[in-house]
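> Predicted model and sequence follow; I will ask about them next.
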Amino acid sequence: LPGMGLLAGLILAIGVGLLLNLWLFQRIVDMVEGWLARVPLVKTVLGGIKDLMAFLAKGNKLNAGKKYVVKVDMGNDIHLLGIMTRQDLNGTGLEHMGAGHCAVYVPISYQLGGYTIYLPRSRLTPINISVEDALRFAMTAGMSVEGKSNGVSPGNGQKVLS
C-alpha cells in the first residue's frame, strides 16, 4: 500500500524516541557510547557531533541578550553568515591569535559541514535572526524564504543580512 513505508518510519522514529526515555534503555545507550568513546577517531567525531547538537538544541535560549548569528565582513563588500560559538578564545590553546578574537562557525550550503574561523569581533555584525533560521537559510543556499521560528526572512520585507 502506498505510504506504508512512511508510516512505518514514523512509528519507528516515535518508538525509538520513547525507548530513549526509559531508564534501562538509556543505560544501554550510555554503555554503547562508552565503548565507542574508546575508539580514537570515533571518539573525536562523536564528541564533536554531540557538542554541536547540544549547542544547536539550546537555540535562542542560550543568553537572551547576546546575538549569536553574525554577519562576517570579508572585505570588498563580501559577507558570510556565521554563528558565534565562542565569545573569546581563553582556555582553548588558541589565545595566541590575539585578544578580542572569537570563534565563528560558517555553515556550507547543501550539507552539514562548515568552517570554524577565528577573527576579531570588529569584523562581525550581530543580526536579528535565530540560529535555526540562519542554518536553514545557509544550507538551502538562500532558497529558504519563509522563516519558521521568528518570522525573519527575505520574503517578508526584512533583509536577512542587513
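Received, thanks.

> From here on, just use CA atoms for contacts and neighbour counts.
OK.

> and the longest strand for this protein?
Scanning the chain for the strand with the most residues, using DSSP state E, yields strand 78-86.

> Of all the residues in that strand, which ones are buried?
Leu81, Gly82, Ile83, Met84 (16 or more other C-alpha atoms under 10 Å).

> list the contacts for the residue nearest to the second one when sequence neighbours are not counted?
In other words, Gly82. Leaving out its chain neighbours, the residue that sits closest to Gly82 by C-alpha to C-alpha, 6 or more residues apart in numbering is Val106, at 4.5 Å. Residues in contact with Val106 (C-alpha atoms under 8 Å, 6 or more residues apart in numbering) are Leu80, Leu81, Gly82, Ile83, Gly114, Tyr115, Thr116, Ile117.

> same thing but 6 Å
Residues near Val106 by C-alpha atoms under 6 Å, 6 or more residues apart in numbering: Gly82, Gly114, Tyr115.

> ok, the spatially most central residue of the chain to Gly113 distance?
The C-alpha lying nearest the average C-alpha coordinate of the chain belongs to Leu56 (C-alpha atoms, centre = their mean; 4.5 Å). From Leu56 across to Gly113, the span is 14 Å (C-alpha to C-alpha, to the nearest Å).

> before we go on, here's another structure to hold up against the first:
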Amino acid sequence: MTHLLRRWLIAGMLIWLPLGATLLVIRFVVGLLDTSLLLIPAAYRPDIPGIGVLLSIVLVLGTGAVAANYLGSRLVVWTEALLSRIPLVRTVYGGIKKLAETIFSDQSVSFRQPILIEYPRKGIWSIAFITGAPIGEVQDKTADYVLTCFVPTTPNPTSGFIVLVPEKDIIRLDMSVEDAMRLVISLGVVTPDDMPRKNGDDRS
C-alpha cells in the first residue's frame, strides 16, 4: 500500500509541479505587462484582466513603427545622446541596449549555438552557449582564439558564469537552443528525444 501511495504521489507531483510553475510564470508575465495600464488615467482604465498584455504589444509595435522611419530614428538618436550624458543612466541603458542588440540582431550568433565545454575542470563537461568573441585586450593576451561562453546554472538558467574558452576546445552540439535549455532547467531529466546520431551510434 505504501508503495502504491508513493507512486500516486510522484505521478501527481509530475503533473502539478510543472503546471503550477507554468501558471506562476504566466501570472507574473501578465501582471508585469498589465503595468502598462498605468499610462492610462485611472478613470479610463478598463477593468479587464490581461488587457495590459494587449496594450503592451500595441505599445511595443507602435514604438517600433515610429523608430523605423526617418523622423523616429532621429528622435531615438537625440534621446540616446541625451541619456549618454547622465552618468548612471548611460551605464545601465548602454549595457542593456548592447545586450538587446546582440540577442535580437539577425546577424547575431549569441545563444544560437549550444556547446559542450570542460567546466569546472578538465574531464567534467557542462552545457554552455556561445555569446560572442572577445576583442581587444582580452583576445590579444590569450594564446588561442577564444570564444565567450555562458554556462547557465540549474534550475535557474538566468544566472551562470562567463568563461573564455579556446575555440579548439569547444564541442558544438546538434540539439537546438530550446532543447539545451530544457535539459538544463529539468536538472538533466528531460533530454532531446530526436537527437541525431553520429558515427553509427545506435544507443537507445
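Cool, the structure landed. All of these numbers come straight from a predicted model, not from anything done at the bench.

> Can you pull the TM-score for these?
Superposed pair, TM-score by TM-score structural alignment, normalised by the length of structure 1: 0.62. Supporting alignment: 142 aligned residues with a C-alpha RMSD of 3.7 Å.

> ok so, going back, how about the residue nearest to Gly82 of structure 1, what's its partner in structure 2?
Under the alignment (TM-score structural alignment), Val106 of structure 1 pairs with Phe150 of structure 2.

> Give me the mean distance between the helix or strand containing that match and structure 1.
Assessed by DSSP states H and E, Phe150 of structure 2 sits inside strand 146-152. Here the mean offset of strand 146-152 of structure 2 against structure 1 after fitting is 2.5 Å, by mean C-alpha distance after the TM-score superposition for structure 1.

> Summarise which helices and strands the next helix or strand after that strand is packed against.
Remark: after strand 146-152 of structure 2, the chain's next helix or strand is strand 160-166, criterion DSSP H and E. Identification of packing neighbours for strand 160-166 of structure 2 by 3 or more C-alpha pairs under 6 Å, 6 or more residues apart in numbering; DSSP states H and E yields strand 146-152.

> so how far is the strand it packs on off the chain centroid?
Centroid separation for strand 146-152 of structure 2 versus its chain: 14 Å, with C-alpha atoms, centre = their mean, to the nearest Å.

> That strand vs strand 125-132, what angle?
Computed by axes from the mean of the first three to the mean of the last three C-alpha atoms, to 10 degrees, the angle separating strand 146-152 of structure 2 from strand 125-132 equals 120 degrees.

> burial measure for Leu14 of structure 2, as a count.
When neighbours are defined as other C-alpha atoms under 10 Å, Leu14 of structure 2 has 11 of them.

> Revised request: answer the last question for Gly113 of structure 1.
Neighbourhood size, Gly113 of structure 1 [other C-alpha under 10 Å]: 12.

> show me what contacts it?
Contact analysis of Gly113 of structure 1 by C-alpha under 6 Å, 6+ apart lists Pro107.

> got the buried residues for stretch 56-75 of structure 1?
Of all the residues in stretch 56-75 of structure 1, those buried under the rule 16+ other C-alpha under 10 Å are Asn60, Lys67, Tyr68, Val69, Val70, Lys71, Val72.

> Quick check, the third one in contact with Met84.
Same thing as Tyr68 of structure 1. Yes: taking contacts as C-alpha atoms under 6 Å, Tyr68 of structure 1 lies within contact range of Met84: 5.0 Å.

> The strand holding Phe150 of structure 2 to strand 160-166, inter-axis angle?
Angle between the axes of strand 146-152 of structure 2 and strand 160-166 is 150 degrees (criterion: the same axes, to 10 degrees).
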